[in-house]
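Student: I would like to see how this sequence folds:
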Amino acid sequence: MKRGKAFSCSLLNYFLLITTVSSAAVDDNRTCGQSSCGKVTNVSHPFRLKDDPQNCGDPSYELACENNITVLSLLPGRNYHVESINYNNFTIRLVDPGISGEDCSTLPRYSYFGTNLQQLSYDGIQEREAYFRNGSTSGTEYVTLFYNVVFLECSNPVRDDPRYVDTAPCIKEDHHVYAVFGDLAVVELRDGCRVKLFAAASALMSPDQNCSYAEIHRTLNYGFELSWLKGACEHKCNSSMHYACSIDQTAQSSLTLTCVEEKIHGLGCYTSLLQKECGNNL
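Tutor: Have a look, this model is predicted:
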C-alpha cells in the first residue's frame, strides 16, 4: 500500500470549496430500478445492462448478460465475468472466464497488462483521504486493488527461489510451469524461463508470503477488483467544472466522495486527482 500527497498547481490565485456527498446517493436515473443478471442483482447507475432503457446508466459502464452471466468487456474480445459490484467502495470484481474454481489445471484465458486500463473507465488504484471533523486531511492513501500473477515456462527446474511456485501437478506440460504472485522484475527472471502470461488477482494473501499453487489458483478464482471512482466523481462533482475528487474513508460503514472545486483566475495550471490535464484559460 503506497502513500502520497494529492496535489494541485496554479500560476495565480485560487481557493477551495469542499463539499462532501454520500457515495450511496444517486441523483440521476431516478426512474430506473436495479437490473439483474445471474448472481449480480444490483446493476444501477453508473452501470447498465445492454437491454436497459437508454436513459438508465452510463454507456461507458455498460454490461452484458450472456447465458445468465454478467459480463464486462474491458477490451474488444476480452469479456470478463462480473462477480460483484460494490457501491460502498466504488469497485467491481471480475474473474477471467478461463478460470474454474473446481479445476486447478485451468489457466486465465486472457493475458492481462495493467497498462490496458489507461484507456478505460477503470483503475487498479484508488485514492482515499481521511478527513478530520475540522475539515483538515491526514493525507492521501493510495490503495492497490489487485496484484499480478505471472506464469512462467522454464526449461529447467527452479528450486532456490520460493517466489517461483510450481504449478504441478495441476498444470502438466512438457516444460516446468511456475506462478509468481506479485511483481517480477526483469532481473528476477531466471535463465531458460520466459513469460507465458500475466493475470490479475486481488490479494487474499500478502504477495510477500510463501504460498502454494492451490492458494494462488483460489485467488485467481476470487478475481480482481477495479475502481470506477472516476465515473462516480464525474457524476457527483459535475465534470464540466474544475473539480478534484477523492474518497473520504473516515466513515466506517461506507466511503464517501469529497468534491473540491478550484476556481482559478487568469491563466493557470490545474492537476486533479483524476489526472485531468493542465491547460490555459481555466
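Student: alpha carbons only for contacts and neighbour counts from here, please
Tutor: Noted.
Student: Could you identify the longest helix within the chain?
Tutor: For the chain, the helix with the greatest residue count under DSSP state H is helix 213-222.
Student: Show me what that helix is packed against.
Tutor: Packed against helix 213-222, as judged by 3 or more C-alpha pairs under 8 Å, 6 or more residues apart in numbering; DSSP states H and E, are the following elements: strand 91-95, strand 193-201.
Student: Could you look up the next helix or strand downstream of the shortest one?
Tutor: Scanning forward in sequence from strand 91-95, with DSSP states H and E defining helices and strands, the next element found is strand 125-131.
Student: between that next one and strand 91-95, how big is the angle?
Tutor: Angle, strand 125-131 to strand 91-95, by axes from the mean of the first three to the mean of the last three C-alpha atoms, to 10 degrees: 150 degrees.
Student: in what helix or strand does E153 lie?
Tutor: Element membership for E153, per DSSP H and E: strand 147-154.
Student: related to what we said a few turns ago, quick one: the helices and strands packed on helix 213-222 as JSON lines, columns for distance to E62 and mean neighbour count too.
Tutor: Listed next are these as JSON lines, based on distance: least, C-alpha to C-alpha, whole Å; neighbours: other C-alpha atoms under 10 Å:
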{"stretch": "strand 91-95", "distance to E62": "13", "mean neighbour count": "22"}
{"stretch": "strand 193-201", "distance to E62": "21", "mean neighbour count": "19"}
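Student: I'd like the structure of this one too, to check against the first:
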Amino acid sequence: MRREESSNFLAYLFSLLIFLFVRDVQARKLQQIQCSTSCGDIKNISYPFRLKGDPSGCGDPNFELSCQSNKTILEYHSGKYYVKRISYDDRKITVVDVNLANGICGLPQKSLSYYNIYDYNDYRYHIHYDPFTKAHFVRCSSKISDPTYRILPCLNIGNQSYVYVRYGGHSLIYDIPESCSFISTVPIRKASADDNPSYETIQELLRSGFDLKWSVGCKDCRPADRHSYCDLDQDKCVNYD
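Tutor: Below you'll find the model as predicted:
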C-alpha cells in the first residue's frame, strides 16, 4: 500500500513540475511579446525588437536596437542606421545610413548590398529590393564625362580626387572608368520615372532610407547544411524534399 502511495505521490510531483515548467515558459514568452517601449519618433517598439537596457525578458536579444540622442539606432553588419519606421504587419523596418540621414553631401558609413551581407547563418534581416535599387559610389583621380555618374562636389579634393555616385545598375560596377576605384554600394529607393536622376534627387532618395525585412521564424535555419532554407513569406524554415 505504501509503495502504491509513494508511486502516486511521485507521479503527482512529476506532473506538478511539468506543469510549473510549462507555465513558466509560457509566462516568459508572454512577457517577451507584451513588452513595449519607445525612442523619439519610434513608438511602440515591441517584439521581436527590444531597446538596449530593457528588462531581460523583453523582445529577442537578436533584434536589439539602441536609443541615442532620442534616435532609434540599428547596428547591422558593422554599420549604424537610424530607424525611420517599423511595420509589424509586413515585417519591415525602414532605416537610413547615419551619414546620409540629413541629406548633406556625404558617403555611406558602410557598403551594404545583398552580396556582402548574405550569410547562411544569419537570417535576421534581408534587403527588400522592391521598390528599391542600388547606388554605387566611386572615387576618381580625374573627372569623367559619363552622364550616369553624378559628382559629389563637396567631396572633391582640388583637381586630385573626385567622388561620384551612380544610380542603379549591377550589384558590382563592372565598367568602372579606369581612373576610378569603388567605394561602396547601398540600397536606394527607385526614382518615380527618371532612370538617370540628378544628384539632388539621388541625395533625397538616399535620405528616405531603405527597407529590411526581418525573420524570427528562420533564426534557427541552417541552409548551409543543404537540408533546409528560409521561406521569407511564411517566416519559417522549410526542409528540402
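Student: Read off where the longest helix of the first structure ends up in the second structure.
Tutor: Aligned by TM-score structural alignment, helix 213-222 of the first structure falls on residues 199-208 of the second structure.
Student: Need the contact partners of that stretch.
Tutor: With contacts defined as C-alpha atoms under 8 Å, 6 or more residues apart in numbering, stretch 199-208 of the second structure is touched by 96, 100-105, 150-152, 165, 167, 187-191.
Student: now do 10 Å
Tutor: 84, 94-106, 108, 132, 134-135, 149-153, 164-167, 186-191, 194, 196-198 (C-alpha atoms under 10 Å, 6 or more residues apart in numbering).
Student: Aligned to Y12 of the second structure, what sits in the first structure?
Tutor: Counting by TM-score structural alignment, Y12 of the second structure has no partner.
Student: what's the helix or strand for Y12 of the second structure?
Tutor: Per DSSP H and E: helix 2-34 holds Y12 of the second structure.
Student: could you point out which element follows that helix?
Tutor: Next element after helix 2-34 of the second structure (DSSP H and E): strand 36-39.
Student: following that following strand, which helix or strand comes up?
Tutor: Following strand 36-39 of the second structure in sequence, per DSSP H and E, is strand 42-46.
Student: how big is the offset of that next one relative to the first structure?
Tutor: Following superposition, strand 42-46 of the second structure is found to deviate from the first structure by 1.0 Å on average (mean C-alpha distance after the TM-score superposition for the first structure).
Student: so after that strand, what's the next helix or strand?
Tutor: Following strand 42-46 of the second structure toward the C-terminus (DSSP H and E): strand 50-51.
Student: what's the spacing between that following strand and its chain's center?
Tutor: 15 Å (C-alpha atoms, centre = their mean, to the nearest Å).
Student: how big is the offset of that strand relative to the first structure?
Tutor: Relative to the first structure, strand 50-51 of the second structure is 1.0 Å off (mean C-alpha distance after the TM-score superposition for the first structure).
Student: counterpart of that strand in the first structure, which residues?
Tutor: Using TM-score structural alignment, strand 50-51 of the second structure pairs with 48-49 in the first structure.
Student: what do we get in the first structure for Q34 of the second structure?
Tutor: With TM-score structural alignment defining the correspondence, Q34 of the second structure maps onto C32 in the first structure.
Student: before we move on, what SS does the residue nearest to that match when sequence neighbours are not counted have?
Tutor: Spatially, and ignoring its direct neighbours in sequence, C32 of the first structure is nearest to C56 (5.9 Å; C-alpha to C-alpha, 6 or more residues apart in numbering). Here C56 of the first structure is recorded as coil under DSSP: H, G, I helix; E, B strand; the rest coil.
Student: residues in contact with C56 of the first structure?
Tutor: With C-alpha under 10 Å, 6+ apart, C56 of the first structure has these contacts: 28-35, 44-49.
Student: Buried ones among those?
Tutor: When the contacts of C56 of the first structure are checked for burial by 16 or more other C-alpha atoms under 10 Å, the buried set is S35, S44, H45, P46, F47, R48, L49.
Student: could those go into TSV alongside distance to W228 of the first structure?
Tutor: Shown next, in TSV, are those (distance: C-alpha to C-alpha, whole Å):
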residue	distance to W228 of the first structure
S35	18
S44	13
H45	11
P46	9
F47	10
R48	13
L49	16
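Student: Quickly note the distance from D208 of the first structure to I99 of the first structure.
Tutor: As judged by C-alpha to C-alpha, to the nearest Å, D208 of the first structure and I99 of the first structure stand 23 Å apart.
Student: got it, and D191 of the first structure?
Tutor: Distance from D191 of the first structure to I99 of the first structure, by C-alpha to C-alpha: 29 Å.
Student: So for these two, which sits in the more crowded spot?
Tutor: Using other C-alpha atoms under 10 Å, the more surrounded residue of D191 of the first structure and I99 is I99, with 20 against 11.
Student: right, and the more buried one touches A200 too?
Tutor: No. Assessed by C-alpha atoms under 10 Å, I99 of the first structure is found out of contact with A200, at 11.8 Å.
Student: Find residues that contact each of the two.
Tutor: Contacts common to I99 of the first structure and A200, judged by C-alpha under 10 Å, 6+ apart, are P108, L220, G223.
Student: number of nearby residues for the first one?
Tutor: Residues within reach of P108 of the first structure, counting by other C-alpha under 10 Å, total 20.
Student: dump the residue contacts of the residue nearest to it when sequence neighbours are not counted.
Tutor: Residue nearest to P108 of the first structure in three dimensions, not counting chain neighbours: G98, with 4.7 Å by C-alpha to C-alpha, 6+ apart. Residues near G98 of the first structure by C-alpha under 10 Å, 6+ apart: Y80, H81, T106, L107, P108, R109, Y110, N221.
Student: who touches the aligned partner of the second one in the second structure in this structure?
Tutor: Going back to what we said before, that points to H81 of the first structure. Taking TM-score structural alignment, the alignment pairs H81 of the first structure with Y82 from the second structure. By C-alpha under 10 Å, 6+ apart, the contact set of Y82 of the second structure is 65-68, 71-75, 94-101, 209.
Student: again, 8 Å this time
Tutor: K71, T72, I73, L74, V95, V96, D97, V98, A101 are the contacts of Y82 of the second structure under C-alpha under 8 Å, 6+ apart.
Student: Considering these, which are maintained in the first structure?
Tutor: Retained in the first structure (both residues aligned by TM-score structural alignment, their matches' C-alpha atoms under 8 Å) from these: K71, T72, I73, L74, V95, V96, D97, V98.
Student: So how do I select the buried members of these in ChimeraX?
Tutor: Typed into ChimeraX, the line below selects the buried ones among those, using 16+ other C-alpha under 10 Å:
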select :71,72,73,74,95,96,97,98
